[in-house]
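Visitor: predicted structure and sequence below. I'll ask about it afterward.
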Amino acid sequence: MSTPVTTASASAPAPSGGGSRSAPRLRTPRKKHTPGRPRRSVLLTVLTGLILVYTVVPLIWLVISATKTQSGLADSNGLWFAHRFALWSNIHDTFTYHDGIFGRWLLNTLLYVVLGAGGATFLAILGGYALAKFDFPGKRAIFAVVIGAVAVPGTALAVPTFLMFSKIGLTDTPWAVIIPSLISPFGLYLMWVFATEAIPVELLEAARMDGAGEIRTFFQVSLPLLAPGVVTVLLFTTVATWNNYFLPLIMLRDPNWYPLTLGLSAWSSQAQTIGGDVIFNLVITGSLLTIVPLIAAFLLLQKYWQSGLAAGSVKE
């Protein structure tokens, strides 16, 4: 008698090894931002590009327009050259027009910068160093005065300064421009902050223990450490004095003492007077010659003033 065979269809689990089932895919890890690699921002790039265009386009227009004659300024496109390249003739005419008064204005501006901006930088160095490294009564009050002076615009003090100088008879003299330029509250505050971080107290104490006086300690120990801050303050005061317009406008009446800003403004105003010479080509060329020294100074001293601006921004 044959025994029936029973087939059971039991479902067994599929073997783990082999077979047609594929292994699960691993998720690709997201790239983490490394501190040394800055993130890219499209919005920031667009904004930077707009600022670059806003800054560079007027400079390009000034350079191109300085190569044109008076008639070429009206007949050609503002952002392209005219048929006649007249840059060298414009420079020659600028220095020879009206008995070479442009050269006198250039020397006046250099005088105001050397005495005014140089003196302001020196006073800011002395004041900032003293406020940073010495304790004396009234230091908090001086700090409040300096902060308040930074917030006050220079134009607000021009009229009181004129009334004061007119009482002592210094108006229409170069001292009316030089003496107010000696005061730079922002330069004093910047040197104060910079000297606080740049000069270690232990270094000063070591110099004093070695027998060095305060003057020798300042010039031989502290001043070399203040070089980036000094260059930064010097550039700021130089630009402020070089571009100063309102103070000379109310202080000076003699054209022989005009700075470049006031002199070029007087040339530009000639076109609005009856019978006056229209010399916009010389005004534009003079404006180009005016900004060349400032651009050269910033490019040559770039590494110093950048490190001076960054001083104290990183906490160790």
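Guide: Yes, it's here.
Visitor: please make it C-alpha for all contacts and neighbour counts, starting now.
Guide: Noted.
Visitor: which strand or helix spans Ser265?
Guide: Here Ser265 sits within helix 260-269, counting by DSSP states H and E.
Visitor: who touches that helix?
Guide: Identification of contacts with helix 260-269 by Cα atoms under 8 Å, 6 or more residues apart in numbering yields 102, 105-106, 108-109, 242-245, 248-249, 255, 278-280, 283, 286-287, 290.
Visitor: stretch 37-44 now?
Guide: The contact list for stretch 37-44 (Cα under 8 Å, 6+ apart) reads His33.
Visitor: end to end, how far does that stretch reach?
Guide: Separation of the first and last residues of stretch 37-44 by Cα to Cα, to the nearest Å is 16 Å.
Visitor: how distant is that stretch from the center of its chain?
Guide: 24 Å (Cα atoms, centre = their mean, to the nearest Å).
Visitor: for it, buried residues please.
Guide: Buried residues in stretch 37-44, counted by 16 or more other Cα atoms under 10 Å: none are found.
Visitor: kindly report the same for stretch 168-185.
Guide: In stretch 168-185, counting by 16+ other Cα under 10 Å, buried: 170-178, 180-185.
Visitor: what's downstream of the helix ranked longest in the chain, the next helix or strand?
Guide: Looking across the chain with DSSP state H, the single longest helix is helix 42-65. Downstream of helix 42-65, the first helix or strand assigned by DSSP H and E is helix 70-75.
Visitor: name the residues that touch that following helix?
Guide: Ser65, Ala82, His83, Arg84, Ile279, Phe280, Asn281.
Visitor: out of those, who's nearest Gln220?
Guide: Set against Gln220, the nearest of these by Cα to Cα is Ser65 (49.0 Å).
Visitor: and the closest one, what does it touch?
Guide: Leu73, Gly78, Leu79, Phe81, Asn281, Ile284, Thr285.
Visitor: okay, these in JSON lines with neighbour count next?
Guide: Listed next are the contacts of Ser65 as JSON lines, based on neighbours: other Cα atoms under 10 Å:
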{"residue": "Leu73", "neighbour count": "18"}
{"residue": "Gly78", "neighbour count": "15"}
{"residue": "Leu79", "neighbour count": "14"}
{"residue": "Phe81", "neighbour count": "18"}
{"residue": "Asn281", "neighbour count": "25"}
{"residue": "Ile284", "neighbour count": "23"}
{"residue": "Thr285", "neighbour count": "25"}
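Visitor: second structure follows, compare the two:
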Amino acid sequence: MTTTPQTPTAQLSTPHPASHDPAAGARRSRARAGGSPGATNPARQVLVTGILVVVALYFLVPVYWVIVAASKSSSDLFATPGFLFSGQVQLWQNIQQVFTAGDGIFGRWLLNSVLYAGVGALIATYLAAAGGYALAKYAFRGRDTIFGVILGGVLVPGTATALPLFLLFSSLGLANTYWAVLLPSLVSPFGLFLCQVYARTTIDDGLLEAARLDGAGELRIFHTVGLRILTPALVTVFLFQLVGIWNNYFLPLVMLSDEKLYPVTLGLQNWNSQVSRLPEFYELTTAGVLVSIIPLAIAMIILQRFWRGGLTEGSIK
């Protein structure tokens, strides 16, 4: 009778599954280093939080100062600390004076800014979407040259074109009219560039071919398919144009001489230039600045959800 040699227990034992698992090895390495998969570095978290707080203060402190200054009289504006409210808060009275001064000219300036910025940003966004879509999805001779010219237009500052535009519009009889400010606002080289890049990466060619096979025309495909996919980019372009046109000061200064055509930025500067002889214009200017930023804040609050959605689109499958 033969006996089978006994195999040592260590040789019969099955290796632990994690011993050959790279992920498990990485987890053990992190554990030895004192970290875990879901843990964050406290020092890095404090640093990032501190940077965000500084950036938030950089943007919010001027707004807070405007609110405080708009609630003071001209005497309190210089007799009290700039970041503290005075004993007599007259914010509502100052806002009422803003809309009643000069036979309500501020309301006219505000409507002019809504016209210039709202209509200009809307049309500029549509034209940028159409041009970007065409450059991204249609192959034609000279496409790269056109795109290069557009990139060159992004590099040209608006102040450099203000004087040539004034000479051109003067020869056409359009200076000192609404068109003098509105027409230059309809072109956005940066918006067209952004829409071209976004359309090239997000609009699938197979989707367009399927729409063509269903009998849809090119304009219908653009309006029903292209614009819907381009929505996040369109919101970004619209916000950039809205803020840029609303805050534009130099172009209206060159183009306009009639006070009734002024946007709110030029009108407030006109009031501010009179504070040396009429101190009550301090109240009008500070309260007018506060009122002028309210439409931009409302637009940002309403549209930021589309903007945030566009920034995160494609990050989660």
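Guide: The structure has been received and is ready for your questions. Keep in mind it's a predicted model, so treat the numbers as computed, not measured.
Visitor: TM-score of the superposition?
Guide: Scored against TM-score structural alignment, normalised by the length of the first structure, the superposed chains reach a TM-score of 0.85; 287 aligned residues with a Cα RMSD of 2.2 Å.
Visitor: filter the contacts of helix 260-269 of the first structure down to just the buried residues.
Guide: The buried subset of those (16+ other Cα under 10 Å) comprises 102, 105-106, 108-109, 242-245, 248-249, 278-280, 283, 286-287, 290.
Visitor: OK, contacts around Val187 of the second structure?
Guide: Val187 of the second structure neighbours (Cα under 8 Å, 6+ apart): Ala124, Leu127, Ala128.
Visitor: biggest helix in the second structure by residues?
Guide: helix 281-312.
Visitor: so that one versus helix 264-272, what angle?
Guide: For helix 281-312 of the second structure against helix 264-272, the angle by axes from the mean of the first three to the mean of the last three Cα atoms, to 10 degrees is 160 degrees.
Visitor: where do the helices of the stretch 101-250 of the first structure begin and end?
Guide: 101-112, 118-133, 139-151, 158-168, 175-181, 185-198, 201-209, 214-217, 223-225, 227-242, 246-251 (DSSP state H, counting those that start in this stretch).
Visitor: give the aligned range of the second one in the second structure.
Guide: The aligned range for helix 118-133 of the first structure in the second structure is 122-137, by TM-score structural alignment.
Visitor: now do the buried residues in the matching stretch.
Guide: Neighbour-count burial for stretch 122-137 of the second structure [16+ other Cα under 10 Å]: 122-136.
Visitor: closest to Ser29 of the second structure out of those residues?
Guide: So of these, ranked by how close each gets to Ser29 of the second structure (Cα to Cα), first place is Ala136, at 46.7 Å.
Visitor: so that closest one makes contact with Val197?
Guide: Yes. The criterion here is Cα atoms under 8 Å, and Ala136 of the second structure meets it with Val197 at 7.3 Å.
Visitor: number of residues surrounding Val235 of the second structure?
Guide: 19 (other Cα atoms under 10 Å).
Visitor: now which residue in the first structure aligns to it?
Guide: Using TM-score structural alignment, Val235 of the second structure sits opposite Val231 in the first structure.
Visitor: tilt between the longest helix of the first structure and helix 280-300?
Guide: 130 degrees.
Visitor: quick one: buried residues of helix 42-65 of the first structure?
Guide: Trp61, Leu62, Val63, Ile64, Ser65.
Visitor: and for stretch 70-89 of the first structure?
Guide: Those would be Gln70, Gly72, Leu73, Phe81, Ala82, Phe85, Ala86, Leu87, for stretch 70-89 of the first structure by 16+ other Cα under 10 Å.
Visitor: how about Leu190 of the first structure, what's its match in the second structure?
Guide: In the second structure, Leu190 of the first structure lands on Leu194 (TM-score structural alignment).
Visitor: actually Ile295 of the first structure, not the one I wrote
Guide: Looks like Ile295 of the first structure aligns to Ala297 there (TM-score structural alignment).
Visitor: Trp88 of the first structure now?
Guide: Aligned partner of Trp88 of the first structure by TM-score structural alignment: Trp92.
Visitor: now swap in Thr45 of the first structure and tell me
Guide: Looking across to the second structure (by TM-score structural alignment), Thr45 of the first structure lines up with Thr49.
Visitor: residues contacting its match?
Guide: With Cα under 8 Å, 6+ apart, Thr49 of the second structure has no contacts at all.
Visitor: just Phe106 of the second structure next, same as before
Guide: Phe106 of the second structure sits in contact with Val98, Phe99, Thr100, Val264, Gly267, Gly288, where contact means Cα under 8 Å, 6+ apart.
Visitor: re the thing from before, which of the contacts of helix 70-75 of the first structure lies closest to Glu205 of the first structure?
Guide: Ser65 (58.5 Å).
Visitor: gap between the residue mapped onto the closest one from the second structure and Glu280 of the second structure?
Guide: Under the alignment (TM-score structural alignment), Ser65 of the first structure pairs with Ala69 in the second structure. Using Cα to Cα, Ala69 of the second structure is found at 13 Å from Glu280 of the second structure.
Visitor: equivalent analysis for Glu218 of the second structure, please.
Guide: Glu218 of the second structure is 59 Å from Glu280 of the second structure, by Cα to Cα.
Visitor: do Pro232 of the second structure as well
Guide: Counting by Cα to Cα, the gap from Pro232 of the second structure to Glu280 of the second structure is 44 Å.
Visitor: also Thr9 of the second structure?
Guide: Counting by Cα to Cα - Thr9 of the second structure and Glu280 of the second structure are separated by 97 Å.
Visitor: identify the residues contacting the residue nearest to Ile91 of the first structure when sequence neighbours are not counted.
Guide: Nearest non-adjacent residue to Ile91 of the first structure, counting by Cα to Cα, 6 or more residues apart in numbering: Thr285, 6.5 Å away. Taking Cα under 8 Å, 6+ apart, we find Thr285 of the first structure in contact with Leu62, Ser65, Ala66, Leu87, Asn90, Ile91, Thr94.
Visitor: what is the neighbour count of the fifth one?
Guide: The reference is to Asn90 of the first structure. Asn90 of the first structure, neighbours per other Cα under 10 Å, totals 22.
Visitor: likewise for Leu251 of the second structure?
Guide: 21.
Visitor: just give me the match in the first structure for it.
Guide: Using TM-score structural alignment, the partner of Leu251 of the second structure in the first structure is Leu247.
Visitor: I figured that match hits Val177, correct?
Guide: Yes. Between Leu247 of the first structure and Val177 a contact is recorded at 6.8 Å, counting by Cα under 8 Å.
Visitor: can you redo the contacts of helix 70-75 of the first structure as JSON lines with distance to Gly148 of the first structure?
Guide: Below are those laid out as JSON lines (distance: Cα to Cα, whole Å):
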{"residue": "Ser65", "distance to Gly148 of the first structure": "42"}
{"residue": "Ala82", "distance to Gly148 of the first structure": "51"}
{"residue": "His83", "distance to Gly148 of the first structure": "54"}
{"residue": "Arg84", "distance to Gly148 of the first structure": "53"}
{"residue": "Ile279", "distance to Gly148 of the first structure": "43"}
{"residue": "Phe280", "distance to Gly148 of the first structure": "41"}
{"residue": "Asn281", "distance to Gly148 of the first structure": "42"}
